[in-house]
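*Asks:* Using only what follows, build the 3D model:
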Amino acid sequence: MIRRQLLTGSAAFGTVAATATLSVPAIAQSAPEIRWRLASSFPRSLDTIWGAGEHVAKRVAALTDNKFQIRAFPAGELVPGLQVADAVQNGTVECAHTASYYFVGKDPTFAFDGAVPFGLNMRQTNAWLQQGGGRDVLREFFAGYNIVSIPAGNTGAQMGGWFRKEVKTVADLNGLKMRIGGFAGNVMQKLGVVPQQIAGGDIYPALEKGTVDAAEWIGPYDDEKLGFNRVAPFYYFPGWWEGCLNLSLYINKAKYDELPALYREVLESACRDATIETMAKYDVQNPAALRRLIAAGTQLRPFPREVMAASYKAAFELYDETAAKNEKFKTIYEQWRTFRDEQYGWFRVAENSFDQFVYAMYAQEAQRR
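*Replies:* Here you go, the predicted structure:
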C-alpha cells in the first residue's frame, strides 16, 4: 500500500517537474529584450559611489538572464553629472544614478530624496523610504518631472569636509567659499558661507587653485581617492548636512511604465541590493582610509559646538521659510518631520544608549593599552 502511494506520489512529482521544465522556455520567450543607458552623476574613479549604479546594472542583467541590460556611463560621457535629471525627464537616457539634492535649484523638495541637514541616519532613512511612507509622498512629486525614483545606494553619515584654515567660531565662516551641495548650501549661506555646487570630479582643481576655500564630498575613502588632503590640511566632522546620503535610480516614467511587471520587481530588488552593498563597502573602507589620512598629516577636527548649534538653528529656520512658500516642500517636510521625531525618540532609548556605552568602554580600554 505504502509502495503504491510512493509510486503514485513519484508520478505526480514527475508530472509537476515536467510541467515546470516545459514552462521555463515559455516564460523566457515571453520576456522581452530591453537595452537601457544609465547616466551617472559620478566619475568611474570613485568605485564605491559610481559602483552602486553599476551594481544595479549587473544585478538586473543577472536576474533576467541578460534579457534586460543596462549600460552605465560615468559623469560627462553622455551628459554632465549635474544634468542627469534633465536627461531622464526628457528621455535622452532611460535612467540615471544620482543624488537628488543636486537638483534643489529646480525645487528644494528634491532634497528629501537624498539628504537634508540634521536629518535621518541611514537606517532611519531606509525605514522612512521603504516602510514609513517616504516613497509614497515622493512619488507624486517626481511624477511632475516625468521621473520614477528608486533608492539605490547609501553612504552613511558623511564627514564635514576639508578646510584650508581652522574653523573656531561662526565668524570664521563669513565669506568662506565652500563646495557644498544641496539644501545644505542654503543653510550655510545663512551663516555667511558662499556655497558652490561643483561635481565630484571637479572639486580637487577648485580646491587646489583656491577657487573654493573648503569642500565636502563624502568620507575618508572617497576623499582620499580625490586627493583633498594634499591641498587642505583640516578635516572636519560630522557632516551635519548628511546624516546619510540616499542615492537614487531615476527612471523615465514612460520607459518605466512600458516595463513588464517582472522587470519592475527586478529593478526594485537590484536597487535594494545596491543600497546594502554600498553601505557595507563604505563601512569597511572608511576606517582604514581615515587612519591613512591621519598618518599622512591630516588634522582631524570636530566642528565647534557653537558652529553646530548655529547651523541647526539656521537649518530649521530655513525649513519653515521654505515650507511657507512651497506647498510641495511643506507636504513632504511635515510628514518627514513627524517620522523623524518618532525615530529620534526610539533611537535615543536603545541604539544611542548602546553606542555611547560601548564606545566609552572602548576608549577606556584603548587608553590602557
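*Asks:* contacts, neighbours, all on C-alpha from now
*Replies:* Noted.
*Asks:* now the strands for the stretch 51-200 of the chain?
*Replies:* Listed in chain order, the strands of the stretch 51-200 of the chain (DSSP state E, counting those that start in this stretch) span 68-73, 95-98, 147-154, 161-163, 177-179, 194-196.
*Asks:* and Leu247, which of those is closest to it?
*Replies:* strand 147-154 (4.9 Å; C-alpha to C-alpha).
*Asks:* Run the chain-centre distance for that closest one.
*Replies:* 8 Å (C-alpha atoms, centre = their mean, to the nearest Å).
*Asks:* Likewise for stretch 108-128?
*Replies:* With C-alpha atoms, centre = their mean, you get 9 Å for stretch 108-128.
*Asks:* tell me which residues of stretch 316-336 are tucked away?
*Replies:* 318-319, 322-323, 328-330, 332-333, 336 (16 or more other C-alpha atoms under 10 Å).
*Asks:* hmm, back to that, so which of the strands of the stretch 51-200 of the chain is the most packed in?
*Replies:* strand 95-98 (a mean of 31; mean count of other C-alpha atoms under 10 Å).
*Asks:* For it, which helices and strands make contact with it?
*Replies:* strand 34-40, helix 84-89, strand 246-252 (3 or more C-alpha pairs under 8 Å, 6 or more residues apart in numbering; DSSP states H and E).
*Asks:* got JSON lines for the buried residues of stretch 316-336, with distance to Asp47 and secondary structure too?
*Replies:* Putting the buried residues of stretch 316-336 into JSON lines (distance: C-alpha to C-alpha, whole Å; DSSP: H, G, I helix; E, B strand; the rest coil) gives the following:
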{"residue": "Leu318", "distance to Asp47": "34", "secondary structure": "helix"}
{"residue": "Tyr319", "distance to Asp47": "34", "secondary structure": "helix"}
{"residue": "Thr322", "distance to Asp47": "35", "secondary structure": "helix"}
{"residue": "Ala323", "distance to Asp47": "37", "secondary structure": "helix"}
{"residue": "Lys328", "distance to Asp47": "35", "secondary structure": "helix"}
{"residue": "Phe329", "distance to Asp47": "33", "secondary structure": "helix"}
{"residue": "Lys330", "distance to Asp47": "36", "secondary structure": "helix"}
{"residue": "Ile332", "distance to Asp47": "32", "secondary structure": "helix"}
{"residue": "Tyr333", "distance to Asp47": "33", "secondary structure": "helix"}
{"residue": "Trp336", "distance to Asp47": "31", "secondary structure": "helix"}
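*Asks:* Following up with a second sequence; could you model it the same way so I can compare the two?
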Amino acid sequence: MLKSLARFALVGAAALSITSGAIAQEFSFKFQSSDPAGNPNFELKKDWAERVKAMSGGRLEIEMLPVGSVVEHNETQDAVSAGILDGHITDTSYFAGKDPAFGLIANPVGAWSDPSEMLRFVEYGGGKELMNELLEPRGLHFIGATTPGLEAFISKKPLDGVADLKGLKMRAPEGLVQEVFAAAGAAPVNLPGSEVFTSLDKNVIEAADYTVFSTNQAQGMHDVARHPVYPGFHSMPLVEVSMNKDKWDALPDDLKAILEVSVRDFARDMTSQLAMKDLVAVAEARKGGDITIHNWSAEERAKFRAIAKAQWEKVASRSDNAQKVYDVLTKYLTEQGLL
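*Replies:* The predicted model follows:
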C-alpha cells in the first residue's frame, strides 16, 4: 500500500512538474528597444519585462533587446509586422516617414508640460484608439504608452531663447520635431540616439533633442555639451509598447490584461524614477560648476510653442490619418484647458 502511494505521489509530482514547465514556456517574445544597453531607459524596460514574467506566473516571458540588435531603430515597425520581432518599445516619431500622423501623435511639440497630460490623452482622451487605427492595419497592436518625461535639451552653445536656435546644427527625430526646429531657424538632422554623443564630440552637431537631463548626464553628454536647457521647452515623446497583432490576438484575455496594466504601471515607474533622477543630476551639475544650465523664460517658451502649433496644422493636411490625429488632439487639449 505504501509503495502504491509512493508511486502515485511520484507520478503526481512529475505531472505537476510537466504542467508547471508548460505554463512557464507558454509565450516567449522578443521586443526591441530604441535605447542602447546600459541606458537608464533601457534598464527600466528590462525591469518591466521582469514584472510581466512575475505577474503572469512565468507564463509570459519577454526578452528586451537593445537598439540595433535585430534591425535599425526606424525599422522595428516592419520587423514586428513581419514577425521578425514580436514587439518593440520605441519613439513613435521614428515612423513619421510612413505616415505623418505618427509624427504628430508621437510628439506634438509644445503641447505637453507634464507626462500626466500626455498619458491621460492616451488612456482616456482617444490616443489609444488613434494608435490602433494607425497600427493595426500595419499588423501591430498598441498595448500602451510611456514617456521619459519632458526632455531637456543638449547644447554646446548657450541657448537662452528662440533667436539662439538660428542656424544651430542639431539632432532631432524624424517628422514633426524636425519641422518645428527647422521653422524656428535651426538646421536639424536625423541621427539615432546611439550616435548623439559621438556626433557632439566630433562637432558634427552642436545640439540635440535626445532625452531627459539625468539620462543625458549619465551618458556623458554634458561632458561634451556644457549648456543644457532645463526644464525642457520642447519635446515629450510618446514611447509606444506595441506587438505583432496576430500574436496579440492569440493571447488569452488574462495575459492581455496583464500586459495592459503592466504598461500603465511601467509609465508611472519610468516617469517617476527619471524625474527623481533629474533633480539629483541637476543639483550635481550645478554643484560641479562646469555646466551652465539655461532655463528659458515664459516669453521664450511661448514663442517656441507658437511656432510649433503652426506646424501641427501643416502636418495635419498631409494625410487623412494626420488630420484625424490633429482633430482628436486639439479637441482634447481644448477641453482640458491646455490649448
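*Asks:* TM-score them against each other, please.
*Replies:* After superposition, the two chains reach a TM-score (TM-score structural alignment, normalised by the length of the second structure) of 0.86; 319 aligned residues with a C-alpha RMSD of 2.4 Å.
*Asks:* sorry, back to before: can you put the strands of the stretch 51-200 of the first structure in TSV and add distance to Ala87 of the first structure?
*Replies:* Formatted as TSV, these follow (distance: least, C-alpha to C-alpha, whole Å):
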stretch	distance to Ala87 of the first structure
strand 68-73	13
strand 95-98	8
strand 147-154	10
strand 161-163	30
strand 177-179	24
strand 194-196	22
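*Asks:* Which of those strands sits closest to Ala20 of the first structure?
*Replies:* strand 68-73 (22.7 Å).
*Asks:* what about whichever residue in the first structure pairs up with Val280 of the second structure, which helix or strand?
*Replies:* In the first structure, Val280 of the second structure lines up with Ala288, judged by TM-score structural alignment. Element membership for Ala288 of the first structure, per DSSP states H and E: helix 261-295.
*Asks:* Stretch 253-272 of the second structure: average distance to aligned residues in the first structure?
*Replies:* Relative to the matching residues in the first structure, stretch 253-272 of the second structure has an average distance of 1.2 Å after the fit, by mean C-alpha distance after the TM-score superposition for the first structure.
*Asks:* who are the neighbours in contact with the residue positioned nearest the centre of the second structure?
*Replies:* By C-alpha atoms, centre = their mean, the second structure has its centre lying nearest to Val239, at 2.3 Å. Val239 of the second structure makes contact with 89-92, 106, 145-147, according to C-alpha atoms under 8 Å, 6 or more residues apart in numbering.
*Asks:* And for Lys156 of the second structure?
*Replies:* 200, 206-207, 224-228.
*Asks:* just to revisit the earlier point, winner for burial among the helices and strands packed on strand 95-98 of the first structure?
*Replies:* strand 246-252 (a mean of 26).
*Asks:* give me the stretch of the second structure that that one matches.
*Replies:* Residues 238-244 of the second structure are matched to strand 246-252 of the first structure when aligned by TM-score structural alignment.
*Asks:* Name the surrounding residues that touch stretch 286-295 of the first structure.
*Replies:* In contact with stretch 286-295 of the first structure (C-alpha under 8 Å, 6+ apart) are residues 219-221, 224, 229, 300.
*Asks:* mean shift of it relative to the second structure?
*Replies:* Compared with the second structure, stretch 286-295 of the first structure is 1.2 Å away on average (mean C-alpha distance after the TM-score superposition for the first structure).
*Asks:* could you pull out the helices for the second structure?
*Replies:* 2-24, 40-55, 76-82, 100-106, 115-124, 127-135, 176-183, 196-201, 213-218, 221-224, 245-249, 253-288, 298-316, 320-335 (DSSP state H).
*Asks:* can you redo these as TSV with distance to Ser34 of the second structure?
*Replies:* Shown next, in TSV, are the helices of the second structure (distance: least, C-alpha to C-alpha, whole Å):
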stretch	distance to Ser34 of the second structure
helix 2-24	28
helix 40-55	8
helix 76-82	9
helix 100-106	14
helix 115-124	19
helix 127-135	18
helix 176-183	17
helix 196-201	13
helix 213-218	14
helix 221-224	18
helix 245-249	20
helix 253-288	15
helix 298-316	24
helix 320-335	23
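*Asks:* Can you tell me which of those helices is most buried?
*Replies:* helix 100-106 (a mean of 27).
*Asks:* same for that one, what does it pack against?
*Replies:* Packed next to helix 100-106 of the second structure, using 3+ C-alpha pairs under 8 Å, 6+ apart, are helix 176-183, helix 298-316, helix 320-335.
*Asks:* could the helices and strands packed on strand 95-98 of the first structure go into TSV alongside distance to Met361 of the first structure?
*Replies:* Formatted as TSV, these follow (distance: least, C-alpha to C-alpha, whole Å):
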stretch	distance to Met361 of the first structure
strand 34-40	42
helix 84-89	46
strand 246-252	31
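*Asks:* Tell me which of the ones you listed sits nearest to Gly9 of the first structure.
*Replies:* Of these, nearest to Gly9 of the first structure by C-alpha to C-alpha is strand 34-40, at 41.3 Å.
*Asks:* mean offset of that closest one relative to the second structure (after superposition)
*Replies:* Per aligned residue, strand 34-40 of the first structure averages 0.9 Å (mean C-alpha distance after the TM-score superposition for the first structure).
*Asks:* That'll do, ta.
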